[in-house]
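# Here's a sequence, model it:
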Amino acid sequence: MKPQTRKTYVSETVAQLKPSGIRRFFDLASSLEGVISLGVGEPDFVTSWSIREASILALEQGYTSYTANAGLPELRQEIAAYLRRKFRVEYHPETEVLVTVGASQALDLALRAIVNPGDEVILIEPSFVAYEPLVVLAGGKPVAVRTSGADRFRLDLTQLEQAVTARTKAVIVCSPNNPTGTVLSRAELDGLARLAQAHDLLVIADEIYAELTYEGEYTSMAAVAGMRERTILVSGFSKGFAMTGWRLGFAAAPEELLQAMLKIHQYAMMCAPTMAQYGALEALRSGERDVAEMRNSYRRRRNYFVASLNEMGLPCHLPGGAFYAFPSIQPTGLTSEQFAERLLLEEKVAVVPGNVFGQSGEGYIRCSYASSLEQLQEALKRMKRFLARL
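Next comes the predicted model:
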């Protein structure tokens, strides 16, 4: 008998996915001693004690079984109240709110619930590294619409409309944006709403950084006239409430869309962790003061960090939200990958090369300023030394 050729067991779709560019640099940084990491987007605050205490109490009281698939009813009620209070948008907690395992799962569920094979989903670049792979895994085709650093990465509605075809199903927007920190203006939101209505599109609005908006009042995509029925709002507790490791997010959407997402969630995940849900319940009930203190701290760090980058010759716009600076490294003549790798190996400062967020991120690096002021000062000192050698 001839020896049989071994089958390729891994899905072709998965085999073609690129590993996360953020994680590659994070793993490299973790193998070196003395590294200051400005790479991973994680608050440097510990989750507030009242939230931790609520979760501990739930554990002590034996609340260790499954919750309803969609999440604790009282948590869904609090999420609906939070969205009404903060963003003036109404959702029915029983049928239009879903508690998920992080905002990332909510994004995955949203795409799998709406995408048919070959459907196109528009991404606004630079964009979070998970969007494109999640569209591909759902069977869709990602279509990138670029923004420019020269325009502070503002949304070009003309370019966006030109990208729409008969196969376009949805647009994913992130505001405040990861990695640029850009916040969609009311004019941009209104323009996107008109475009979505004219072309019968859905909008998946990633609003995980909404609590970290520094100037003015935040406007949710779902709150724009005519958009509640076209929007899947995705958010969670990781960023604003410093609960990254709790892995808890939520989605809010019209009943038809939300129930489709719930159907997938029932089979894939059953429910979000019970103790974490009790912690999130406390976060919504008592966490606003802590969120405000964190936001004010990030604002101070943003102002200092961005001013320092500009002074050392790395042009950087002032981000309106999130906790990322996205400076240009084009004056150095290096690519984003070259700059990030050399900075890490030569000065032990970890940043993320901008090209992992799409081609329009080339020539930039993402720096998280969710670190202590002392660490930011030392990181800037090392970066300045690195630039001097160049």
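# okay, CA-based contacts and neighbour counts for the rest of this
Will do.
# Tell me where the stretch 51-200 of the chain has helices.
73-87, 102-114, 131-137, 157-162, 186-198 (DSSP state H, counting those that start in this stretch).
# Pick the most buried one from those.
Comparing the helices of the stretch 51-200 of the chain by mean neighbour count (mean count of other Cα atoms under 10 Å), helix 102-114 ranks first with a mean of 23.
# just to revisit the earlier point, nearest to Ala253 among the helices of the stretch 51-200 of the chain would be which one?
Among the helices of the stretch 51-200 of the chain, helix 102-114 comes nearest to Ala253, with 9.5 Å by Cα to Cα.
# if we can go back for a sec, is it possible to get TSV of the helices of the stretch 51-200 of the chain that adds distance to Glu53?
Shown next, in TSV, are the helices of the stretch 51-200 of the chain (distance: least, Cα to Cα, whole Å):
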stretch	distance to Glu53
helix 73-87	16
helix 102-114	20
helix 131-137	34
helix 157-162	46
helix 186-198	39
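# Which one, of these, ends up nearest to Met261?
Across these, Met261 has its closest neighbour in helix 102-114 (5.3 Å, Cα to Cα).
# returning to that earlier point: nearest approach to Met383 belongs to which of the helices of the stretch 51-200 of the chain?
Shortest distance between Met383 and those, using Cα to Cα, is found for helix 131-137: 30.1 Å.
# this one next, for a side-by-side:
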Amino acid sequence: MNYSEKLTPSIQSVKPSGIRRFFDIVNEMDHVISLSVGEPDFQTPWHVREAGIESLEQGKTWYTPNRGFKELCGEIVKFYKRKYNLTYDPSTECLVTVGGSEAIDNAIRCMVSVGDEVLIPQPSFVCYEPLTIMAGATPVLIQTKAENAFRLTPEQLEEKITDKTKLLILPYPNNPTGGIMEREDLEAIAEVVKKHDLMVLSDEIYSELTYEGKHHVSIASIDGMWERTVVINGFSKAYAMTGWRLGYALAPKEICAMMVKLHQFCIMSAPTTAQYAAIEALKNGDDDIEMMKGEYDMRRRFVVGSLNKMGLTCFNPEGAFYCFPCIKSTGLSSDEFCTRLLQSKHVALVPGTAFGECGEGYVRLSYCYSIKHLRQAMKLIKEFLKELEDENNG
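Got it, this is the predicted structure:
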């Protein structure tokens, strides 16, 4: 049977994730130091796990409302009011999803149609472009640059807008670069968005992980932007809850109603046990966030300093838990660098091209691993660079 004739062309055309390709290779090798996946090395805080366990012990294993537990939606809304001074109605403007990934997919599918264009700054997380294609829309890529701290500029945005442009995806704090957008940056972007009557998907999954005294600002808090923004967030990164698979979307009720409808028929409801745990995380998890953030910050400074000392120029990341060093000085492509490093030293990084073609010449390194793990990795990368230098001089 010719399955290519039977399967959906838009999905056939999408390449598998570049992150997962290296992740799969690593899983087949022994004794690899992997800095390739954004998987916090912390366990979910005990009081959060305990809330999930208690819900199971009490037999609370039934379906939840499609939108998510009323109490959880209430706590999410309180969190965004307390942290980012944004106001949402928990009964009509909040949706609990299976991870932030479902929320992103859902939002894109509810806001774009065939023929629409979606603006995607890159380098950025791997899912935006494929999900846009699978929704039938056209991704329009905007290359952010290290000299601009990987921030999207209003000039870059204006240049890419056409009469087909419908949606801007704003992925900050950014994976893979660690770049952030500050209030003045967002105000400039907001003027362009309002001028062209665009919608915005603001992926804020790393909102709690900003450094050097910087604090995340949501574009939804900029004047005139609340009504045209869908905010995406979740529990994976801030609370070390990756395996609980819980995210959420905040949006005007008209948009949220469409997202609930799609969620209702595709998913029905997010995991019950995870929702009970998330309620506890939001109520009593601020100290956990600060503890983990402090540890990430220490690791960030160590890794950035180490990379710069060994000659891999590294932009100073101010958010998330990734570094994006430039490896152009080695003469290798991003893929060659990561492949040879893995084969030679059993250290796994991700090629920058996994996050867009403009990531060529860079690699992503996650520092959400123990300092012992990171010290060994830095030692081995330094050895690898010395071997490359000797090879080139030989």
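# so what number do they get for TM-score?
The TM-score (TM-score structural alignment, normalised by the length of the first structure) is 0.98; 387 aligned residues with a Cα RMSD of 1.0 Å.
# before we move on, back to that, which of the helices of the stretch 51-200 of the first structure sits closest to Lys7 of the first structure?
Between Lys7 of the first structure and those, the tightest spacing by Cα to Cα is seen for helix 131-137, at 21.5 Å.
# quick one: what's aligned to Cys338 of the second structure in the first structure?
Under the alignment (TM-score structural alignment), Cys338 of the second structure pairs with Ala340 of the first structure.
# Work out for me the element its match sits within.
Remark: Ala340 of the first structure resides in helix 336-347, with elements defined by DSSP states H and E.
# who's in contact with that helix?
29, 35, 329, 349-355, 362-365, 382-383, 386 (Cα atoms under 8 Å, 6 or more residues apart in numbering).
# Which SSE is immediately downstream of it?
Assigned by DSSP H and E, the successor of helix 336-347 of the first structure is strand 349-350.
# Report the distance from that following strand to the chain centre.
Computed by Cα atoms, centre = their mean, to the nearest Å, the chain-centroid distance of strand 349-350 of the first structure equals 21 Å.
# Where in the second structure does it fall?
Under TM-score structural alignment, the match for strand 349-350 of the first structure is residues 347-348.
# How about the contacts made by Arg285 of the first structure?
Arg285 of the first structure touches Glu78, counting by Cα under 8 Å, 6+ apart.
# er, Ile381 of the second structure actually
By Cα under 8 Å, 6+ apart, Ile381 of the second structure lies in contact with 341, 345, 347.
# Same list (those residues) but as TSV, adding distance to Lys293 of the second structure and neighbour count.
What follows is the contacts of Ile381 of the second structure, written out as TSV (distance: Cα to Cα, whole Å; neighbours: other Cα atoms under 10 Å):
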residue	distance to Lys293 of the second structure	neighbour count
Leu341	29	19
Lys345	29	17
Val347	24	24
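# Which member of the residues you listed is positioned nearest Met111 of the second structure?
Set against Met111 of the second structure, the nearest of the contacts of Ile381 of the second structure by Cα to Cα is Val347 (40.5 Å).
# Can you give me the end-to-end span of stretch 149-164 of the second structure?
One end of stretch 149-164 of the second structure sits 29 Å from the other (Cα to Cα, to the nearest Å).
# which bit of the first structure covers that stretch?
Using TM-score structural alignment, stretch 149-164 of the second structure pairs with 152-167 in the first structure.
# Give the aligned range of the longest helix seen in the first structure in the second structure.
Counting residues, the longest helix found in the first structure (DSSP state H) is helix 288-311. Helix 288-311 of the first structure corresponds to residues 286-309 in the second structure, going by TM-score structural alignment.
# what does stretch 364-382 of the first structure give?
By TM-score structural alignment, stretch 364-382 of the first structure lines up with residues 362-380 in the second structure.
# Flag every buried residue along the matching stretch.
Under the neighbour-count criterion of 16 or more other Cα atoms under 10 Å, stretch 362-380 of the second structure has 362-369, 371, 374, 377-378, 380 buried.
# Turn those into JSON lines, including secondary structure and distance to Gly213 of the second structure.
Putting these into JSON lines (DSSP: H, G, I helix; E, B strand; the rest coil; distance: Cα to Cα, whole Å) gives the following:
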{"residue": "Tyr362", "secondary structure": "strand", "distance to Gly213 of the second structure": "27"}
{"residue": "Val363", "secondary structure": "strand", "distance to Gly213 of the second structure": "26"}
{"residue": "Arg364", "secondary structure": "strand", "distance to Gly213 of the second structure": "24"}
{"residue": "Leu365", "secondary structure": "strand", "distance to Gly213 of the second structure": "23"}
{"residue": "Ser366", "secondary structure": "strand", "distance to Gly213 of the second structure": "21"}
{"residue": "Tyr367", "secondary structure": "coil", "distance to Gly213 of the second structure": "19"}
{"residue": "Cys368", "secondary structure": "coil", "distance to Gly213 of the second structure": "19"}
{"residue": "Tyr369", "secondary structure": "coil", "distance to Gly213 of the second structure": "22"}
{"residue": "Ile371", "secondary structure": "helix", "distance to Gly213 of the second structure": "22"}
{"residue": "Leu374", "secondary structure": "helix", "distance to Gly213 of the second structure": "24"}
{"residue": "Ala377", "secondary structure": "helix", "distance to Gly213 of the second structure": "28"}
{"residue": "Met378", "secondary structure": "helix", "distance to Gly213 of the second structure": "26"}
{"residue": "Leu380", "secondary structure": "helix", "distance to Gly213 of the second structure": "32"}
